[in-house]
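In: the following comprises the amino acid sequence and a computationally predicted model.
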Amino acid sequence: MSWVTKTLSSTLGRKLLMALTGLFLILFLVVHLAGNLQLLLPDNGKSFNLYAESMATNPLIRIVSIGNFAFIILHVIYSILLTQLNKKSRPIGYVESAASTNSTWSSRNMGILGTIILLFLLVHLKGFYYEIKFGEMPMVDIAGVTYKNVFAIVAAAYSNVLYVAFYVLCMGFLAFHLSHGFASAFQTLGLNHVKYSPLIQKVGIGFSILVPVLFALIPIVMYIQSL
């Protein structure tokens, strides 16, 4: 067994991989949010459709997308393994009330939060990625060039109040997940210090609120515009 296999199969190795994939996914959220905010520009979807076209045709972006899917799968797998390991390591007669005084609700329910977010991703991918790649797409002319009208697909989805409510609710769960995962990733990587840890925690809390709120704002605004 090589040192790589030994490391990845150890508890520490699993936690390190969880932290690294988590930080990558946090970075992906920022990039994805920046692209999605173009949905709110008052240009009838022109900017977003051009953005979607570049995302679909740029070789580097396609490679990163494949890596992103791989990191999501790894993050999920190792979170399940660590959750099972933590359950086995608890002594008999573990008192739940004691745990609640020493940890936050989000830290004790990361597995549940992660499962909900995974379900959201599957629904989200089915409604957008799958339809864009394999469904019949409306087309739009931009400066004499024909593009897939991805904006129209998104606008149609966000005109459904039930989907908007589901999206906003899941962003709430994402906020709780990030509120613990952000600082935890830095701590796992050993990037914690009595001087800097409070700042990292504050940045993590700000990030866990701002990013999900902005994501949730997009379908809310587009739904209001569709009325």
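Out: In hand now; what should we look at?

In: CA only for contacts and neighbour counts going forward, please
Out: Fine.

In: which residues does the host helix or strand of residue 56 contact?
Out: Using DSSP states H and E, residue 56 maps to helix 46-57. Residues from elsewhere that reach helix 46-57, judged by C-alpha atoms under 8 Å, 6 or more residues apart in numbering: 35-36, 38-39, 41, 61-62, 142, 147-151.

In: which of those residues sits closest to residue 96?
Out: residue 36 (40.5 Å; C-alpha to C-alpha).

In: got TSV for the contacts of helix 46-57, with distance to residue 7 and neighbour count too?
Out: Formatted as TSV, these follow (distance: C-alpha to C-alpha, whole Å; neighbours: other C-alpha atoms under 10 Å):
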residue	distance to residue 7	neighbour count
35	36	15
36	37	17
38	42	18
39	43	22
41	47	12
61	30	13
62	29	14
142	51	12
147	47	17
148	45	18
149	46	21
150	43	24
151	44	21
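
In: which of those lies closest to residue 108?
Out: Proximity of the contacts of helix 46-57 to residue 108 (C-alpha to C-alpha) peaks at residue 36, which lies at 31.0 Å.

In: wasn't that closest one part of a strand?
Out: No: applying DSSP: H, G, I helix; E, B strand; the rest coil, one finds residue 36 to be helix, outside a strand.

In: mind listing what it touches?
Out: 48, 215, 218.

In: packing partners for the helix or strand containing the last one?
Out: Assigned by DSSP H and E, residue 218 falls within helix 197-226. Judged by 3 or more C-alpha pairs under 8 Å, 6 or more residues apart in numbering; DSSP states H and E, helix 197-226 is in contact with helix 11-36, helix 150-157, helix 161-188.

In: for comparison:
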Amino acid sequence: MVLKYSSITKKIIMALAGLFLISFLIVHLSINLLILKNDGREAFNLAAHFMVTNPLIQTMQWVLFGGFIIHILVGVVLQIQNWMARPTRYKVEGYSHTSFFSKFMIHTGAIILAFLILHLINFFFRAKFGEMPGVMIGDKHYEDMGLLVIEKFKNLPYVLMYIFWLLFLGFHLDHAFHSAIQSLGLNHNKYTPVVFGISRALAILIAGGFILIPLIIYIS
């Protein structure tokens, strides 16, 4: 149904889905950083338990899944349409910004998707359907999701692959935020440079924050 809309409508839908996914990454990063807290993984495990047991969060998982599917499908369709049409680019009078990776969003997106599937297999599906080690917090028993994370990030090949993936995520985000703002028609000569700056900052903070986690765990 979405794929039948006009190109402008599809770009708006993709922009909204992309901004939603960026907000998810910020929340996900804030939770993951708890693994670095020196409390025996207690805060991280409590947060992980809340995420997998709270009904609202469980409902939002399906919304998130839908956001991913929409973002991927619309992105692929728009890319195919761009390949088939005469090459055109966004142009804002008085300000030009074209990064190398902005030309390869579909390629970085494919790399991100491939590793995301592996990431889900190693963590999400393992926690959801596999056997997990347990840990006592207070007088209650919880699944020790933190131990699984630490075991994975003590494996150098996985750490390197994870960092490689996150670099591409950063490159993707560097273009994604300002492109979404532009697709929503919010670009203006006065604040477009600021939007580009925010986009770059988000890319560095999100990708850098996620990279920090396996690095600290591996060397500690």
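Out: Cool, got the structure. All figures in this text were calculated on a predicted structure; none of them were measured in a lab.

In: tm score of chain vs chain?
Out: The TM-score (TM-score structural alignment, normalised by the length of structure 2) is 0.93; 213 aligned residues with a C-alpha RMSD of 1.7 Å.

In: roughly how far does residue 214 of structure 2 sit from residue 191 of structure 2?
Out: 36 Å (C-alpha to C-alpha, to the nearest Å).

In: do the same with residue 26 of structure 2
Out: Remark: distance between residue 26 of structure 2 and residue 191 of structure 2 (C-alpha to C-alpha) = 23 Å.

In: go ahead and flag the most central residue of structure 2.
Out: residue 25 (4.6 Å; C-alpha atoms, centre = their mean).

In: which one in structure 1 is aligned with that one?
Out: Residue 25 of structure 2 maps onto residue 29 in structure 1 when the alignment is built from TM-score structural alignment.

In: top helix in structure 2 by residue count?
Out: helix 55-84 (DSSP state H).

In: what range does that one cover in structure 1?
Out: Aligned by TM-score structural alignment, helix 55-84 of structure 2 falls on residues 59-88 of structure 1.

In: contact partners for the closest residue to residue 177 of structure 2 other than its chain neighbours?
Out: Once flanking residues are discounted, residue 177 of structure 2 sits nearest to residue 199: 5.2 Å by C-alpha to C-alpha, 6 or more residues apart in numbering. Taking C-alpha under 8 Å, 6+ apart, we find residue 199 of structure 2 in contact with 173-178.

In: selection in ChimeraX covering whichever of those residues are buried, please.
Out: For the buried members of the contacts of residue 199 of structure 2, the matching ChimeraX selection, counting by 16 or more other C-alpha atoms under 10 Å, is:
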select :173,174,175,176,177,178
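
In: okay, the contacts of residue 199 of structure 2 in CSV with distance to residue 184 of structure 2 next?
Out: CSV is the format used below for these (distance: C-alpha to C-alpha, whole Å):
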residue, distance to residue 184 of structure 2
173, 17
174, 17
175, 14
176, 12
177, 11
178, 10
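
In: of the contacts of residue 199 of structure 2, which is the nearest to residue 132 of structure 2?
Out: The nearest member of the contacts of residue 199 of structure 2 to residue 132 of structure 2, counting by C-alpha to C-alpha, is residue 173 at 32.7 Å.

In: corresponding residue for the closest one in structure 1?
Out: Under TM-score structural alignment, residue 173 of structure 2 pairs with residue 178 in structure 1.

In: please apply the same query to residue 186 of structure 2.
Out: Under the alignment (TM-score structural alignment), residue 186 of structure 2 maps onto residue 191 of structure 1.

In: follow-up on the earlier one: ok, now which ones touch the match of residue 173 of structure 2?
Out: 204-205, 207-208.

In: dump those to CSV, plus distance to residue 3 of structure 1.
Out: Shown next, in CSV, are the contacts of residue 178 of structure 1 (distance: C-alpha to C-alpha, whole Å):
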residue, distance to residue 3 of structure 1
204, 33
205, 36
207, 35
208, 35
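
In: what's the residue nearest to residue 177 of structure 2 aligned with over in structure 1?
Out: Under TM-score structural alignment, residue 199 of structure 2 pairs with residue 204 in structure 1.

In: for its match, give its distance to residue 168 of structure 1.
Out: 20 Å.

In: sorry, back to before: roughly how far apart are the match of residue 173 of structure 2 and residue 33 of structure 1?
Out: Counting by C-alpha to C-alpha - residue 178 of structure 1 and residue 33 of structure 1 are separated by 15 Å.

In: also residue 164 of structure 1?
Out: 16 Å.

In: likewise for residue 173 of structure 1?
Out: 17 Å.

In: so for these two, which sits in the more crowded spot?
Out: residue 173 (19 against 16; other C-alpha atoms under 10 Å).

In: so the nearest residue to the more buried one once chain neighbours are set aside is in which element?
Out: In this structure, residue 173 of structure 1 finds its nearest non-sequential neighbour in residue 113, 6.0 Å apart by C-alpha to C-alpha, 6+ apart. For residue 113 of structure 1, the host element (DSSP H and E) is helix 110-124.

In: can you list the buried residues in the helix holding residue 218 of structure 1?
Out: Buried, per 16+ other C-alpha under 10 Å, within helix 197-226 of structure 1: 200-201, 204-205, 207-209, 211-220, 222-223.

In: and for stretch 44-55 of structure 2?
Out: 44-46, 48.

In: ok, now stretch 76-89 of structure 2?
Out: For stretch 76-89 of structure 2, by 16+ other C-alpha under 10 Å, it's residue 78.

In: same check on stretch 14-26 of structure 1?
Out: 14-23, 25-26.

In: what is the nearest of the residues you listed to residue 129 of structure 1?
Out: Nearest to residue 129 of structure 1 out of these is residue 25 (C-alpha to C-alpha; 17.6 Å).
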